[in-house]
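Trainee: Sequence and computational prediction follow.
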Amino acid sequence: MSRAEVAESVRPVSPLWTFGLLRNELVTTFRRWRTLALLAVLAGVPVLVGIAVKMETGDGSSPGGGGGAGPAFISQITNNGLFLVFTALAATLPFFLPMAVGVVAGDAIAGEANSGTLRYLLVAPAGRSRLLLTKYATVVIFCLAATLVVAVSALTVGALLFPLGDLTTISGTQISLAEGLGRALLIALAVAASLIGVAALGLFVSTLTGSGIAAMATTVGLLITVQILDQIPQLHALQPYFFSHYWLSFADLMREPVYWDELARNLGLQALYAAVFGSAAWARFTAKDITA
């Protein structure tokens, strides 16, 4: 730690200054062309799914050629456009959403080091711990924003292309459109919470290198590797500990009554990953020699 960092670290930090740091991080993150491009791709997925289903069912056939193939809930989209929200989230969660989060998280620290701005950030009265926490909070907010972009895009396309109304749950019971919208919001929040483990992992990787591209590539590579391992039957004893194992448990929110067991396991597992890799990121970042 440099003399300037030591001198600044003993000064009291105003909560307003901390809020200003978070606000600055959010503005910087969401104004990057890369971030906007990622959000645009995420918003485009429900559009493509909705148009594909509309074209395929134009002759009265069911999606997937009548076999119910495709992401969860896709066979119900023609009956109720709200199911496009659930289908889009199920389609983007395995890769698109975590990839976007991995890119933002991987670039959080390494990108600053690569551009030469990390040292100047640490001269400000924030301290390494506060800066790291702010970076992680920014990535978590991006998780929520990215998920809501998918959900809102899907709801808009679903309302334009298909009818809306009361919907049938997985359990076969009927719920009102208002309750369905509430369930859709809960599902979006559950999906966003499913990404906090990836966010912590990406942040940790970001503290290990000074190259933003290397950090992003490593995070996305780890994401793909874990999901491949999660599909190998011989690893069934380890799979419940992979961060992606319970991602699709959000479908249980469409049951009546709601099944909470796997949802709780998912949230607990994400909290564990956030604690472990968040602590590892803190330990690495606070001891790291910042030269750029």
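Mentor: Arrived safely.

Trainee: Please count neighbours and contacts with C-alpha atoms only from this point.
Mentor: Will do.

Trainee: hang on, residue 4 packs against residue 120?
Mentor: No - with contacts defined as C-alpha atoms under 8 Å, residue 4 does not count as touching residue 120, sitting 10.1 Å away.

Trainee: If we go by neighbour counts, what in the longest helix seen in the chain is buried?
Mentor: With DSSP state H applied, the helix covering the greatest number of residues in the chain is identified as helix 127-161. Of the residues in helix 127-161, those scored as buried under the neighbour-count criterion (16 or more other C-alpha atoms under 10 Å) are 127-128, 130-132, 134-140, 142-159, 161.

Trainee: Structure two is appended below for comparative analysis:
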Amino acid sequence: MSQAEVVRAEEAPAGKARADAAATSVLPQARRAPSAAGFLALFRSELTLTFRRMRTISLLGILAALPVLIGVVVKVNTGGAGEGPAFIAQVSQNGLFLVFTALAVSLPVFLPMTVGVVAGDSIAGEAATGTLRYLLVAPAGRTRLLAAKFTAALAFCLAATLTVALAALLTGAALFPLGHVTLLSGDTIGLGSALLRALLVAGVVAASLAGLVAIGLFISTLTGSGIAAMASTVGLVLLVQILDTFPQLHAIQPYLFTHQWLSFSDLLRQPMHWDNELRNLGLQALYVAVFGSAAWSRFTSRDITA
């Protein structure tokens, strides 16, 4: 028996159980509310499946280790704290800035790679292992299944971002002093207000990955290979970020979904500057609408379980 067949044999009972759970949760409901019941059942199932996978746990572990590594490097080499990624010069003076530094370091590569893996594998991975056909025979329907997978991937974005932020906060508190924070505008705010602002920044960073989730979900509907979908999604992120560095492409760069990812630094001013953030969130919403619609069209019209 090949490795693919072994995986299919192991995953099929789990897929059937998830389909049965979705069906059971829908059938007792009144006719006017089957959609909500089916979606919640599928969302819980997808959320459990996503965060129980060893791959997901490993990805979150890598993200948690990144702020620790940055903090240790800054602590050991304080003489070079004035060089490097954004905010790193302030880390040795206030450990809270390790949160912003870790997010600035992880956002261009590490966070998109982990999100690309989860989103790219969402449909194609289950098609490859054979569990998708069990889900599609449940009365929940393809549209609700796609919506549940998209929402679960967004939940992973938030969990991944909060993992980086929390690990950075704990590391910063252990290695450096905490106290009043001097913002980029020169104003000083208290530690409590700074923590709330760090939480806001983490939420904005997570929302900035929504467009990537929609793109990964669309790519995942184009192939029955989870590895191909994951590689294509991650490769696309790297390609777009390379294109964003060429001055000759300045006319199209504002429309690239990665262009405003690091604009969260505008939230570290007093008052906060929301112009770039609103452009970023609007652009992510546009990508979600376009690629979400494309994913829905592909997923509902093609036999991807064959």
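Mentor: In hand now; what should we look at? Because the structure is a prediction, the values reported are computed rather than measured.

Trainee: what about the alignment partner in structure 2 of residue 189 of structure 1, distance to residue 281 of structure 2?
Mentor: For residue 189 of structure 1, the equivalent position in structure 2 is taken to be residue 203, counting by TM-score structural alignment. Here the criterion is C-alpha to C-alpha, to the nearest Å. By it, residue 203 of structure 2 lies 11 Å from residue 281 of structure 2.

Trainee: Please apply the same query to residue 302 of structure 2.
Mentor: When residue 302 of structure 2 is compared with residue 281 of structure 2 (using C-alpha to C-alpha), they lie 31 Å apart.

Trainee: And these two? Which one has more around it.
Mentor: When neighbours are counted by other C-alpha atoms under 10 Å, residue 281 comes out ahead of the other of residue 302 of structure 2 and residue 281, with 21 against 11.

Trainee: Nearest residue to that one in space, ignoring adjacent ones along the chain?
Mentor: When the adjacent residues along the chain are set aside, residue 281 of structure 2 lies closest to residue 208, with 6.4 Å between them (C-alpha to C-alpha, 6 or more residues apart in numbering).

Trainee: for that neighbour, what are its contacts?
Mentor: If you count contacts by C-alpha atoms under 8 Å, 6 or more residues apart in numbering, residue 208 of structure 2 has them with 261, 280, 281, 284.

Trainee: So the third one is in contact with residue 207, correct?
Mentor: Read that as residue 281 of structure 2. Yes - contact status for residue 281 of structure 2 versus residue 207: in contact at 7.1 Å, counting by C-alpha under 8 Å.

Trainee: Confirm that residue 5 of structure 1 sits in a helix.
Mentor: Yes - secondary structure assignment places residue 5 of structure 1 in a helix (DSSP: H, G, I helix; E, B strand; the rest coil).

Trainee: Verify the stated contact: it with residue 121.
Mentor: No - using C-alpha under 8 Å, residue 5 of structure 1 is not in contact with residue 121, being 9.9 Å away.

Trainee: Can you pick out the residue with more neighbours from the two?
Mentor: Between residue 5 of structure 1 and residue 121, counted using other C-alpha under 10 Å, the more crowded position is residue 5 (19 against 16).

Trainee: what's around the residue lying closest to that one once chain neighbours are set aside, how many residues?
Mentor: Here the nearest residue to residue 5 of structure 1 in space, its sequence neighbours aside, is residue 123; by C-alpha to C-alpha, 6+ apart that works out to 5.4 Å. Residues near residue 123 of structure 1, counting by other C-alpha under 10 Å, number 18.

Trainee: just residue 260 of structure 1 next, same as before
Mentor: 14.

Trainee: same check, this time on residue 6 of structure 1
Mentor: Residue 6 of structure 1 sits with 14 neighbouring residues when counted by other C-alpha under 10 Å.

Trainee: Could you report the separation of it from residue 12 of structure 1?
Mentor: Residue 6 of structure 1 is 12 Å from residue 12 of structure 1, by C-alpha to C-alpha.

Trainee: Likewise for residue 184 of structure 1?
Mentor: Using C-alpha to C-alpha, residue 184 of structure 1 is found at 43 Å from residue 12 of structure 1.

Trainee: What ranges does the stretch 1-150 of structure 2 have for its helices?
Mentor: Under the criterion DSSP state H, counting those that start in this stretch, helices of the stretch 1-150 of structure 2 are mapped to 3-26, 34-52, 54-76, 88-91, 97-106, 110-129, 132-136, 142-175.

Trainee: any chance of those helices in a markdown table, plus distance to residue 232 of structure 2?
Mentor: Shown next, in a markdown table, are these (distance: least, C-alpha to C-alpha, whole Å):
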| stretch | distance to residue 232 of structure 2 |
| --- | --- |
| helix 3-26 | 20 |
| helix 34-52 | 20 |
| helix 54-76 | 18 |
| helix 88-91 | 32 |
| helix 97-106 | 20 |
| helix 110-129 | 8 |
| helix 132-136 | 21 |
| helix 142-175 | 17 |
